[in-house]
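Enquirer: Curious how this folds, go ahead:
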Amino acid sequence: MSSLQRKGLQARSLSSEEEEKLKRDQVLVSDFKQQKLEKEAQRNWDLFYKRNSTHFFKDRHWTTREFEELRSCREYEDQKLIMLEAGCGVGNCLFPLLEEDRNIFAYACDFSPRAVEYVKQNPLYDTDRCKVFQCDLTRDDLLEHVPPESVDVVTLIFVLSAVHPDKMHLVLQNVYKVLKPGKSVLFRDYGLYDHAMLRFKAGSKLAENFYVRQDGTRSYFFTDDFLAQLFLDTGYEAEVNEYVFRETVNKKEGLRVPRVFLQSKFRKAPKSPVPGDPGLGQES
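Expert: Coordinates of the predicted model:
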């Protein structure tokens, strides 16, 4: 797999065949079915993990390489980093991070109770180093498990795309509440015209850039502008917001598959210093 990160570019150009496919596929799933999908979202993800157990996603050992902020966001070298992995799945990102960095305490949550149980059954699960819990990020559940303004960094990795676009701002609001002032959300998710978007068959479209898979799970494909506006409207400051272009090569079948992701970093503004405060100039 080759990787190239490009700054200041739009999502990839489409072939004429791809453009024609997207033009033809304009019929939306009925309102009745869309409401049913929303109501059954947790059940569909639970069934996904029942079918796939812990074998579907590979461990994400690339996380600290791609997100150097997980190291650099410390204020001093031996600082214990408190992080939240919002949408942890079965721990494919969580456990590699805990293995690589012994000075992290991680809160981790997922929408699926079954996924959370798989995390707790992992031999690497250690309650001294992580707290894992089931949570609906679109509700106020998060504050029941994580103290307000207590987290140094939040990761949102292939999570927000599974949330209905009308509720994405709720996720960002709830994450904002537990994040310390001046600290950041690290984001990675599907970008517009990713190969996965172009594979959907007719009848899978829920809304612009929003699709349903055969198993009932859903996926949104982000533009950088849409994502930036979503974070900015919730009170964050943009630090990095870039497309990542990759090409997956299947040598056996002779296929080259274009992948498009968004990799971003958004910060909660530091608290404004109070005049006369002896801690003036120091970040909380």
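Enquirer: From now on I want contacts and neighbour counts done on CA atoms only, so please keep to that.
Expert: OK.
Enquirer: can you tell me the distance between the two ends of stretch 98-116?
Expert: Start-to-end span of stretch 98-116 (C-alpha to C-alpha, to the nearest Å) is 16 Å.
Enquirer: Run through who's touching that stretch.
Expert: 42-43, 45-46, 49-50, 78-90, 94, 128-137, 146 (C-alpha atoms under 8 Å, 6 or more residues apart in numbering).
Enquirer: same check, this time on stretch 256-264
Expert: The contact list for stretch 256-264, computed with C-alpha under 8 Å, 6+ apart, reads 11-12, 186-196, 222-224, 239-250.
Enquirer: Now a ChimeraX select for only the buried ones of those residues.
Expert: ChimeraX command restricting these to the buried ones, with burial defined by 16 or more other C-alpha atoms under 10 Å:
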select :11,12,186,187,188,189,190,191,192,193,194,195,196,222,223,224,241,242,243,244,245,246,247
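Enquirer: residues touching Pro147, list them.
Expert: Residues near Pro147 by C-alpha under 8 Å, 6+ apart: Val178.
Enquirer: what's the spacing between it and Lys131?
Expert: 12 Å.
Enquirer: the helices in the stretch 51-200 of the chain, which residues?
Expert: Taking DSSP state H, counting those that start in this stretch as the criterion, the stretch 51-200 of the chain carries its helices at 63-66, 69-72, 94-100, 113-121, 168-178, 195-198.
Enquirer: nearest to Arg24, of the ones you listed?
Expert: In terms of C-alpha to C-alpha, the element of these nearest to Arg24 is helix 195-198, at 12.0 Å.
Enquirer: roughly how far is the closest one from the heart of the chain?
Expert: In this view, helix 195-198 has its centroid 18 Å away from the chain centroid, taken as C-alpha atoms, centre = their mean, to the nearest Å.
Enquirer: Now show me the structure for the sequence below, then we'll compare the two:
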Amino acid sequence: MEATANISKSLTTEELECLDMQNKRIVTDFKANLLETNARKYWDLFYKRNETRFFKDRHWTTREFTELINDNHSSNLERRVIFEVGCGVGNFIYPLLEEKLNFFIYACDFSPRAIEFVKANKLYNEEYVKAFVADVTTDEIFHVINDNTVDIITLVFVLSAIHPEKFVTVLRNIWKVLRQDAIVLFRDYGIYDMAQFRFKPGNKIAENFYMRQDGTRSYYFSLNVLRELFVTAGFEVLDISYIHRRTINKKENVDVPRIFIQGKFKKSIY
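Expert: Now for the predicted structure:
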């Protein structure tokens, strides 16, 4: 278990027992490899089932990440370039477009079906946004975006869906398309988030990495792990912290604590 200063909260006896039970039956190597091989298929099926209904539009992003509204360019006429990695059906980009901020937005997703939904939105206009299918663990993004051209990259609940062995590769790929001193805005699942304790024995793939019933996967980050990943990939850590929120649904009588991890990272030279 990680040092107390690094984790998001102290664990109860029940939570410790839950983590212990998860370790008693781990996903087999064969199944883990199958999940990796079929990752795109599982996310495509996810969007086939849920279409645009699953995730809510992220109107909180400009509040949490003021860099999106603070333009430090010498001329406000210069349009900034944003690259959203893992755009899903557009829950991040369309609230930004509605605010009429001075951006050109690249948006990619692993799922071809998700990109179809992005392009079907009435706000989609390639004068302001270009959406495309890409696996960011490969060089596919470079077929669309040139090196050293992006001002801000957003990674919002995306890296956790990728195999941990590929985290640094992803970060090094996005490092290449960022301008010098450009930034990455990051939010994802924090270690010991409520959702981590919902996994039953047989769903754990590796440390803090789990399989959902639909075949998609989720990793839960600690401060130390996230910091080391970005530093290894050539970034300077500007800010990193746990974010404690609550998920509330009065209609379904749901009120549960959530733990996310949030950070801001600047491109620096290797």
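Enquirer: And the TM-score between them?
Expert: Here the superposed chains carry a TM-score of 0.94, computed using TM-score structural alignment, normalised by the length of the second structure; 264 aligned residues with a C-alpha RMSD of 1.6 Å.
Enquirer: Of the contacts of stretch 98-116 of the first structure, keep whichever come out buried.
Expert: Judged by 16+ other C-alpha under 10 Å, buried ones among these: 42-43, 45-46, 49, 81-90, 94, 130-137, 146.
Enquirer: quick one: which of those residues sit in strands?
Expert: Of these, the ones assigned to strands by DSSP state E are 81-86, 130-134.
Enquirer: surely Met21 of the second structure meets Phe199?
Expert: No: assessed by C-alpha atoms under 8 Å, Met21 of the second structure is found out of contact with Phe199, at 9.7 Å.
Enquirer: more crowded one of those two?
Expert: Neighbours were counted for Met21 of the second structure and for Phe199 using other C-alpha atoms under 10 Å; Phe199 has more, 18 against 15.
Enquirer: Let me see the contact set for the more buried one.
Expert: 22, 210, 212.
Enquirer: in the first structure, which of those residues remain in contact?
Expert: Using both residues aligned by TM-score structural alignment, their matches' C-alpha atoms under 8 Å, the first structure keeps these contacts from the contacts of Phe199 of the second structure: 210, 212.
Enquirer: Closest to Asp233 of the first structure out of the ones in strands among the buried ones among the contacts of stretch 98-116 of the first structure?
Expert: The nearest member of these to Asp233 of the first structure, counting by C-alpha to C-alpha, is Ala86 at 19.7 Å.
Enquirer: sorry, back to before: going by neighbour count, which of the contacts of Phe199 of the second structure comes out on top?
Expert: The residue in the contacts of Phe199 of the second structure with the most neighbours, by other C-alpha under 10 Å, is Tyr210 (27 neighbours).
Enquirer: Let me know the secondary structure of that residue.
Expert: Assigned state for Tyr210 of the second structure: strand (three-state reduction, DSSP: H, G, I helix; E, B strand; the rest coil).
Enquirer: Name all residues that make contact with the closest residue in space to it that isn't next to it in sequence.
Expert: Nearest non-adjacent residue to Tyr210 of the second structure, counting by C-alpha to C-alpha, 6 or more residues apart in numbering: Lys204, 4.4 Å away. Going by C-alpha under 8 Å, 6+ apart, Lys204 of the second structure touches 22-23, 25-27, 210-211.
Enquirer: For the residues you listed, which two are the farthest from each other?
Expert: Across the contacts of Lys204 of the second structure (C-alpha to C-alpha), the longest gap, 13.4 Å, separates Asn23 and Met211.
Enquirer: The two - which one has more neighbours?
Expert: Each of Asn23 of the second structure and Met211 has its neighbours counted (other C-alpha under 10 Å); Met211 has more, 22 against 17.
Enquirer: Just tell me what the more buried one corresponds to in the first structure.
Expert: Using TM-score structural alignment, the partner of Met211 of the second structure in the first structure is Val212.
Enquirer: That match: what's it in contact with?
Expert: Counting by C-alpha under 8 Å, 6+ apart, Val212 of the first structure makes contact with 204-206, 218-219.
Enquirer: any idea which of these is the one closest to Ser161 of the first structure?
Expert: Distances from Ser161 of the first structure to these, taken by C-alpha to C-alpha, are shortest for Ser219, at 5.0 Å.
Enquirer: sec struct for that closest one, please.
Expert: Put simply, Ser219 of the first structure is strand when judged by three-state DSSP.
Enquirer: ok, it touching Glu208?
Expert: No: under the criterion of C-alpha under 8 Å, Ser219 of the first structure makes no contact with Glu208, lying 11.2 Å away.
Enquirer: These two: which has the busier surroundings?
Expert: Counted by other C-alpha under 10 Å, Ser219 of the first structure and Glu208 do not tie: Ser219 has more neighbours, with 25 against 11.
Enquirer: For Leu192 of the first structure, see how far away that one is.
Expert: In terms of C-alpha to C-alpha, Ser219 of the first structure sits 11 Å off from Leu192 of the first structure.
Enquirer: How about Phe105 of the first structure?
Expert: Separation of Phe105 of the first structure from Leu192 of the first structure (C-alpha to C-alpha): 34 Å.
Enquirer: Show me where the first structure has its strands.
Expert: Assigned by DSSP E, the first structure shows strands spanning 2-5, 81-86, 104-110, 130-134, 151-157, 179-190, 205-207, 210-212, 218-220, 236-250, 255-268.
Enquirer: Just put the contacts of Phe199 of the second structure in TSV and tack on distance to Thr66 of the second structure.
Expert: Shown next, in TSV, are those (distance: C-alpha to C-alpha, whole Å):
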residue	distance to Thr66 of the second structure
Gln22	39
Tyr210	32
Arg212	33
